[in-house]
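Novice: One predicted model, sequence on top.
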Amino acid sequence: MVGLKHAAGLCLALSLIAFVAGADAASLQPQEVRITDAELGSSLTGAPGDPVQGAKWFKSRKLGNCLACHGNKDLASEPFHGEIGPPLDGVADRYSEAELRAIVVNSKDVFGPETIMPGFYRVLEGQRVLKDFQGKPILTAEQVEDVIAYLNTLKE
């Protein structure tokens, strides 16, 4: 009987290891994300993002559209920088990666429900949402990590 308990414990331990390893390989789903103290320390994908792709999502008028609200000298050649949000020059000096991830994932959890900034990795229920984004986040987990990687390049 002791051997059976030991075997069951070993199976449980191996299952937990497999679960954790699998969780690192797969993207965290929006409903699984937990922002604590305005931070989200772990990558949504378990891998670092690509800053070149992040700049693409940042300036895309069909996805991130960050330039609609935020000025950014790094993308000065792009038209129509907004002035609603603060300029993002030097943002990596003001916020940690964990804070930036929390802001991009769900700014409402960081700045409060009154902020105009959308949460890019949450599913909006019962709100007016573009048809293309109904029931899904604006950015994928990989795109969020790419944007975070790009924002981390913006230093004074």
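Specialist: Perfect, thanks for sending it. Please read all numbers here as calculations on a predicted model, not as lab measurements.

Novice: alpha carbons only for contacts and neighbour counts from here, please
Specialist: Noted.

Novice: what's stretch 59-71 in contact with?
Specialist: The contact list for stretch 59-71 (C-alpha atoms under 8 Å, 6 or more residues apart in numbering) reads 57-58, 78, 80-89, 120, 138-139.

Novice: now with 6 Å?
Specialist: With contacts defined as C-alpha atoms under 6 Å, 6 or more residues apart in numbering, stretch 59-71 is touched by 57-58, 81-87.

Novice: Buried residues of it, list them for me.
Specialist: By neighbour count on 16 or more other C-alpha atoms under 10 Å, the buried set for stretch 59-71 is 59, 63-71.

Novice: Which of the contacts of stretch 59-71 has the largest number of neighbours?
Specialist: Highest neighbour count within those, by other C-alpha atoms under 10 Å: Phe58, with 26 neighbours.

Novice: check contacts around that residue.
Specialist: Phe58 makes contacts with 64-66, as judged by C-alpha under 6 Å, 6+ apart.

Novice: change it to 8 Å
Specialist: Phe58 is in contact with 64-67, 147, counting by C-alpha under 8 Å, 6+ apart.

Novice: Could you tell me which residues within stretch 116-123 count as buried?
Specialist: Using 16+ other C-alpha under 10 Å as the test for burial, stretch 116-123 gives 117-123.

Novice: For Phe133, state which of these is nearest.
Specialist: Closest approach to Phe133 among these (C-alpha to C-alpha): Val123, at 8.3 Å.

Novice: And that closest one, how far from Glu142?
Specialist: Computed with C-alpha to C-alpha, to the nearest Å, the distance linking Val123 and Glu142 is 16 Å.

Novice: can you check Gly3 too?
Specialist: According to C-alpha to C-alpha, Gly3 and Glu142 sit 44 Å apart.

Novice: okay, now the one to match up with it:
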Amino acid sequence: MKLHITTAIAAVACATSAWAGEIAPTQVAFDDGQVAQSLSGAPGDPVSGREIVGSKKLGNCVACHAVGDLSEVPFQGEIGPMLDGAGDRWSEAELRGIVANAKMMFPETMMPAFYKTEGFIRPGNAYTGKAADETFGPILAAQQIEDVVAYLATLKE
């Protein structure tokens, strides 16, 4: 009896940690472009998300999108829609899906998939001119996606 209880407790602990842990890019569940479950298992930090959106070395979202809240960032893009009001236009699940892989919601978009590691045609190894190697990963980590989503959700009209 004691062995069964210990086994049951261990099984519940494993299931709970697997649910709360990070979801691999190949395991993301899209539903009409939306991703309901957190990719990292932790809430996003809008302050970190703001930094990622405005950083030309991280998300580089401002290469294509303008964000009024980031007025200190020069040369914002006009290719994609303005992100002001994104928190009103899209739900958290929609924002997560768009940032993870916008093509799942908008098949014709030119926006890159920030949380994808498969299905590319000839991926390269950063700016080296060489083929991808074992270090090839998503553009943003799971927690960075959650941070960006948390920030975008704060952008209201």
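Specialist: That came through fine. Model, not experiment: these values are computed from the prediction.

Novice: How alike are these chains, TM-score-wise?
Specialist: Laid over one another, the chains give 0.85 as their TM-score (TM-score structural alignment, normalised by the length of the first structure), with 149 aligned residues with a C-alpha RMSD of 2.2 Å.

Novice: would you turn the contacts of Phe58 of the first structure into JSON lines with distance to Phe19 of the first structure?
Specialist: What follows is those, written out as JSON lines (distance: C-alpha to C-alpha, whole Å):
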{"residue": "Gly64", "distance to Phe19 of the first structure": "31"}
{"residue": "Asn65", "distance to Phe19 of the first structure": "35"}
{"residue": "Cys66", "distance to Phe19 of the first structure": "35"}
{"residue": "Leu67", "distance to Phe19 of the first structure": "39"}
{"residue": "Val147", "distance to Phe19 of the first structure": "27"}
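
Novice: out of those, which are inside strands?
Specialist: Among the contacts of Phe58 of the first structure, none falls in strands (DSSP state E).

Novice: Most widely separated two among these?
Specialist: Greatest spatial distance in the contacts of Phe58 of the first structure: Leu67 and Val147, 12.5 Å, computed using C-alpha to C-alpha.

Novice: For Asn152 of the first structure, which non-adjacent residue is spatially closest?
Specialist: Ala92 (4.9 Å; C-alpha to C-alpha, 6 or more residues apart in numbering).

Novice: aligned partner of the one you found in the second structure?
Specialist: Residue correspondence to the second structure (TM-score structural alignment): Ala92 of the first structure is matched to Gly87.

Novice: average distance between stretch 13-20 of the second structure and the first structure?
Specialist: By mean C-alpha distance after the TM-score superposition for the first structure, the fitted stretch 13-20 of the second structure averages 2.4 Å away from its aligned residues in the first structure.

Novice: any residues touching that stretch, and which ones?
Specialist: Contacts of stretch 13-20 of the second structure (C-alpha under 8 Å, 6+ apart): 40-42.

Novice: chain center to that stretch, what's the gap?
Specialist: Chain-centre distance of stretch 13-20 of the second structure: 21 Å, with C-alpha atoms, centre = their mean, to the nearest Å.

Novice: just stretch 134-145 of the first structure next, same as before
Specialist: Centre-to-centre, stretch 134-145 of the first structure and its host chain are 8 Å apart (C-alpha atoms, centre = their mean).

Novice: So what does Trp19 of the second structure match up with in the first structure?
Specialist: Under the alignment (TM-score structural alignment), Trp19 of the second structure maps onto Asp24 of the first structure.

Novice: With Ser40 of the second structure instead?
Specialist: In the first structure, Ser40 of the second structure lines up with Thr45, judged by TM-score structural alignment.

Novice: Report the contact partners of its match.
Specialist: Applying C-alpha under 8 Å, 6+ apart to Thr45 of the first structure gives the contacts 24-28, 141-142, 145.

Novice: 7 Å instead, please
Specialist: By C-alpha atoms under 7 Å, 6 or more residues apart in numbering, the contact set of Thr45 of the first structure is 24-28, 141-142.

Novice: One more: Ile23 of the second structure?
Specialist: Contact partners of Ile23 of the second structure, counting by C-alpha under 7 Å, 6+ apart, are 39-40.

Novice: Please report how far it lies from Gln34 of the second structure.
Specialist: Between Ile23 of the second structure and Gln34 of the second structure the computed distance is 15 Å (C-alpha to C-alpha).
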